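*Asks:* after the sequence you'll find the predicted model.
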Amino acid sequence: MGDETTRAAIEAVWRLESTRLIGALVRIVRDVALAEDLAQDAVVAALAQWPASGIPDNPGAWLMTTAKRRAVDAFRRRARQDVAAAALARELSEAFDEDPGAGLDHVEDDVLRLMFICCHPALTPEAQTTLTLKLVAGLSTREIARAYLAPEATIAQRVSRAKRTLAEAGAALEEPSGAERAERLTTVLGVVYLLFNEGYSATEGDDWMRPALCDEAVRIGRILTALVPDDPEVHGLSALMELQSSRLAARADGDGEPVLLDAQDRKRWDAARIRRGLAALTRADELVAGARAGAGPSGGRGSYVLQAAIAAEHARAASVDATDWNRIADLYAQLGRRTGSPVVELNRAVALGRAQGPAAGLALLDQLEGVSALDGYHLVPSVRGDLYEQLGRGHEAAAEFERAAAMTSNARERALLLRRAEAARRAG
């Protein structure tokens, strides 16, 4: 295997294993920054050794073993200055000798612990999300910067400050419980959903989707439903991700090119995930009903439950034409009132265009003109182009698709938009 092929394989392994690796190391060394350094040292060792020795059968365990050896060495070097460090070094050494793969046995706990640590109240909300996307989601600084529409340098500084703040605050590197856990839960849910969205529609690169990120987000969502079984929003988020991820296989063709909803083969939608998603939505609605009856805080469906209800309408429909678009538009209206998000209104414009005709969608879209939060958002001209196309205004549609293509950083999406522009211009 050539060096470049091995390097690509190591990068893929890092994408899959970094969250688990860093999470396990945080539990062992009790230091977020040190855990990340040890994990990266292990990758450097892999880059040096794997081209000659080949990729091991269990690359995650290999990285964990190497990182633990680095940790043992580091603590032994400090042993003369710190008795506690010497004791921890002995403990680590004994655990390593007994089981070189130790540290991978509590993956789920490690990942969740890392998420809650990254959402520590000593950090600002922006720092919480950024650090979690970096350490838990394994996103690059560039990917996070794209998601935030911010310079890469700003994101890099934010990550560095966040790790420094955790160290200076002496933050306990344990999963919080009780009221403190509840306070961090909203941030954790938001980060999980950001992780899922990056997998569902990659912000940049050559791939339309990154299914491994979706799978990781779905897995964490399932864990959270067991950890917080009485919160409807937890079940709502899990339902939403299950239902959305059920479409992954149908969202791209054999060459990886995007397939839009109208053209998807619904037989390829994952029936098992749809069943799990609908079951989670039913549980969420039961909890909402219980809250209304006095079993907990009132307030009706939250944003994740509403989004899951929208996804459920798609999942239940046999085709695009059979979809209850009026119901979806109404759910988006409820979601918009709850969140105040212009992106929700953009989605409502799509639903209205399906339910009441493209002119109705365009009327709502016109109301969103000048909203600063949508500046540079490529889906605005994309939606407008789609509505123009439905009206037979091909040249105007083509111009909007081209404008959207210029705004996106995803190569597959850009190519799709340019193809749509060409087809719309030919149709006139």
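*Replies:* Looks like it arrived, so ask away.
*Asks:* every contact and neighbour count from this point should use C-alpha atoms.
*Replies:* Fine.
*Asks:* residue at max distance from the center of the protein?
*Replies:* Using C-alpha atoms, centre = their mean, the residue of the chain lying farthest from its centre is Arg80. It sits 43.4 Å away.
*Asks:* apart from its chain neighbours, what residue comes closest to that residue?
*Replies:* Using C-alpha to C-alpha, 6 or more residues apart in numbering and skipping residues adjacent in sequence, the residue nearest Arg80 is Ala86, 7.5 Å away.
*Asks:* tell me, how many residues neighbour that neighbour?
*Replies:* By other C-alpha atoms under 10 Å, 18 other residues sit near Ala86.
*Asks:* give me the element it is part of.
*Replies:* Using DSSP states H and E, the element containing Ala86 is helix 83-98.
*Asks:* pull out the buried positions in that helix.
*Replies:* Burial within helix 83-98, assessed by neighbour count using 16 or more other C-alpha atoms under 10 Å, is assigned to Ala85, Ala86, Leu88, Ala89, Arg90, Leu92, Ser93, Phe96.
*Asks:* ok so, going back, do I have it right that the residue nearest to Arg80 meets Asp73?
*Replies:* No - the pair Ala86 / Asp73 is not scored as a contact, 10.6 Å apart, by C-alpha atoms under 8 Å.
*Asks:* beyond the helix or strand Trp50 falls within, next helix or strand please.
*Replies:* When elements are assigned from DSSP H and E, Trp50 belongs to helix 32-53. The helix or strand immediately downstream of helix 32-53 is helix 59-77, counting by DSSP H and E.
*Asks:* now that following helix: how far from the chain's centre is it?
*Replies:* Computed by C-alpha atoms, centre = their mean, to the nearest Å, the chain-centroid distance of helix 59-77 equals 29 Å.
*Asks:* any idea how many residues pack against the closest residue in space to Arg268 that isn't next to it in sequence?
*Replies:* Excluding the flanking residues, the one nearest Arg268 by C-alpha to C-alpha, 6+ apart is Ala250, at 5.6 Å. For Ala250, the neighbour count with other C-alpha under 10 Å is 21.
*Asks:* equivalent analysis for Ala167, please.
*Replies:* Neighbour count of Ala167, defined by other C-alpha under 10 Å: 14.
*Asks:* and if you look at Asp207?
*Replies:* Around Asp207 there are 19 residues (other C-alpha under 10 Å).
*Asks:* buried ones in stretch 242-256?
*Replies:* Under 16+ other C-alpha under 10 Å, the buried positions of stretch 242-256 are Glu242, Leu243, Gln244, Ser245, Ser246, Arg247, Leu248, Ala249, Ala250, Arg251, Ala252.
*Asks:* in those, find the pair that's most separated.
*Replies:* Maximum pairwise distance among the buried residues of stretch 242-256 (C-alpha to C-alpha): 17.8 Å, between Glu242 and Ala252.
*Asks:* below is an additional structure, to be compared with the one above:
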Amino acid sequence: MVATLVRRFGDLDVAEEAAADAFAAAVARWRDDGVPPNPGGWLTTTAGRKALDRLRRDRMRDEKHGLLLRLQDERPDEPERTIEDDRLRLLLICCHPALPMEGRVALTLRMVGGLTVPEIARAFLVREATMGQRISRAKARIGAAGIPFEVPSPEHLPARLDGVLTVLYLVFNEGYLATGDQAEPVRQELVLDAIRLTRLLHGLLPQEGEVTGLLALMLLAEARRAARVSPDGELITLDAQNRGAWNHAMIREARELLEQADRLGTARRRYRILAAMSATHCSALRAQDTDWVRIVALYDGLARLDPSPIVLLNRAVAVAEVSGPRVGLDLVDGLREALSGYHPYFAVRADLLRRLGRTAEAVDAYEQAIMLTANRAEKALLSRRRDALVTAGDEPAEGRSAPLERGGPQPPADIPG
């Protein structure tokens, strides 16, 4: 709805406020009148009227008055099939190169992904107030720069691609394992939105290997959905998942996409590397058959592109599988200052300490991870692991790790996707 309103009225604030007003009107009206036969159409029509009302209130401003005259349109709303095109248009607008990269990503997550400011702040490991200011500045800059609300020409698309891909995968990541404390640990509507928009982008840019790689990565992650959460709501780590429950048709499609990306001959980049890691995991018939040496090599390539603390944390998990938990722990401990508020850091550290027989320290690390996460499925898993150590004492050292499974572009402490 917001994307459609932006296309029609060309103003992000008008679109957001009109959509919110329409939902408020629905809360008031539908309680007494009942839900209309076409709720989406009712909301869209009402939002359009609310936007026109606001523009009428601003008619003393010449530019708003001229816009109002152009927008007096009694034609029926466009068919439902145009909505996804509107969202792709809005995605590309918000990722205009005139905006700084951090502003592009934050604004698009808010406007296109529908994430809240706290959710976006957690994704970037910054304070909510900082993120709110970042989004407000990006909106203001769009207006001040006169950025047109239209799909850029094909030759201008590559300049926006990095921001678009980052946004799509951050939306996917928030759906794949939500950071908030809502009832459902997986926000499937965000996952499907991200995949749908990435498919549209892939159709628009079929020769872009990174778009192809991102779509493959999302499909490899989504293919495991049925095996990721237990019936009682606890996260199931990759090593313990029922691989027969994975969607193998989706895995085959993802592998075909990766082969397509390889045929394009473009340099291997972030999302293609991450997708190659995920494909390596999905190729193992059993968890113990995983080719960790290959995964470490892929992480080495990723770290050359982006030596961020989260990438290095995930690389440490893979190194621990090849070289042992003591080597992995040394790498993890070097990241403490950078990741002191990041719960997967403590979950990884707890698991490595457990494997080394340092039970008391492992319990403390689990406690910190539990305190920092809000996702109920993760909290349940971490609590059970902590309780097992408290009640049973040391578990066998040097056992295989079972890190948390998340899906971010630099996926926390397990496998990409």
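*Replies:* Thanks, I have the structure now. As the structure is a computational prediction, the values presented were derived from the model and not from experiment.
*Asks:* need the counterpart of Asp105 of the first structure in the second structure.
*Replies:* Taking TM-score structural alignment, the alignment pairs Asp105 of the first structure with Arg81 from the second structure.
*Asks:* so its match, which of the three states?
*Replies:* helix (DSSP: H, G, I helix; E, B strand; the rest coil).
*Asks:* number of residues surrounding it?
*Replies:* Using other C-alpha under 10 Å, Arg81 of the second structure has 8 other residues around it.
*Asks:* that one and Arg87 of the second structure, how far apart?
*Replies:* 11 Å (C-alpha to C-alpha, to the nearest Å).
*Asks:* next one: Arg127 of the second structure
*Replies:* Using C-alpha to C-alpha, which is the criterion applied here, Arg127 of the second structure is 28 Å from Arg87 of the second structure.
*Asks:* neighbour count winner among those two?
*Replies:* It is Arg87, of Arg127 of the second structure and Arg87, that has more neighbours when counted by other C-alpha under 10 Å, with 22 against 13.
*Asks:* who's in contact with that one?
*Replies:* Ala3, Thr4, Val112, Leu197 (C-alpha atoms under 8 Å, 6 or more residues apart in numbering).
*Asks:* which residue in the first structure lines up with the last one?
*Replies:* Matched by TM-score structural alignment, Leu197 of the second structure corresponds to Ile220 in the first structure.
*Asks:* what about that match, neighbour count?
*Replies:* Neighbour tally, Ile220 of the first structure, other C-alpha under 10 Å: 18.
*Asks:* for Leu90 of the second structure, same thing?
*Replies:* 23.
*Asks:* quick check: the closest residue to it other than its chain neighbours vs Arg272 of the second structure, distance?
*Replies:* Once flanking residues are discounted, Leu90 of the second structure sits nearest to Ala3: 5.8 Å by C-alpha to C-alpha, 6+ apart. Ala3 of the second structure is 29 Å from Arg272 of the second structure, where distance means C-alpha to C-alpha.
*Asks:* same question for Thr116 of the second structure.
*Replies:* The gap separating Thr116 of the second structure from Arg272 of the second structure is 28 Å, by C-alpha to C-alpha.
*Asks:* can you pick out the residue with more neighbours from these two?
*Replies:* Neighbours per residue, other C-alpha under 10 Å: of Thr116 of the second structure and Arg272, the larger number sits with Arg272, 24 against 13.
*Asks:* looking for the alignment partner of that one in the first structure.
*Replies:* Using TM-score structural alignment as the criterion, Arg272 of the second structure maps onto Val305 of the first structure.
*Asks:* hmm, that match is touching Ala284, no?
*Replies:* Yes - using C-alpha under 8 Å, Val305 of the first structure is in contact with Ala284, at 6.8 Å.
*Asks:* who touches both of the two?
*Replies:* Counting by C-alpha under 8 Å, 6+ apart, the shared contacts of Val305 of the first structure and Ala284 are Pro232, Glu233, His235, Gly236.
*Asks:* quick one on the thing from earlier: identify the residues contacting the match of Arg272 of the second structure.
*Replies:* For Val305 of the first structure, the contact set (C-alpha under 8 Å, 6+ apart) comprises Pro232, Glu233, His235, Gly236, Leu237, Ala239, Leu240, Leu281, Ala284, Asp285.
*Asks:* if we go to 10 Å?
*Replies:* Neighbouring residues of Val305 of the first structure by C-alpha atoms under 10 Å, 6 or more residues apart in numbering: 232-240, 280-282, 284-285, 288, 311, 335.
*Asks:* OK, contacts around the counterpart of Arg49 of the second structure in the first structure?
*Replies:* Here Arg49 of the second structure is matched to Arg69 in the first structure, going by TM-score structural alignment. Contact analysis of Arg69 of the first structure by C-alpha under 10 Å, 6+ apart lists Leu38, Ala42, Leu63, Leu92, Ser93, Phe96, Pro100.
*Asks:* reformat the residues you listed as a markdown table; add distance to Ala169 of the first structure.
*Replies:* Formatted as a markdown table, the contacts of Arg69 of the first structure follow (distance: C-alpha to C-alpha, whole Å):
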| residue | distance to Ala169 of the first structure |
| --- | --- |
| Leu38 | 22 |
| Ala42 | 28 |
| Leu63 | 29 |
| Leu92 | 25 |
| Ser93 | 29 |
| Phe96 | 30 |
| Pro100 | 33 |
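*Asks:* which one of these is nearest Ile155 of the first structure?
*Replies:* Nearest to Ile155 of the first structure among those, counting by C-alpha to C-alpha, is Leu38 at 21.6 Å.
*Asks:* just the closest of the buried residues of helix 83-98 of the first structure to Thr124 of the first structure, please.
*Replies:* Ala85 (31.0 Å).
*Asks:* for the closest one, give its distance to Leu227 of the first structure.
*Replies:* 33 Å.
*Asks:* swap in Gly340 of the first structure?
*Replies:* For Gly340 of the first structure, the distance to Leu227 of the first structure - C-alpha to C-alpha - is 29 Å.
*Asks:* what does Gly23 of the first structure give?
*Replies:* From Gly23 of the first structure across to Leu227 of the first structure, the span is 17 Å (C-alpha to C-alpha).
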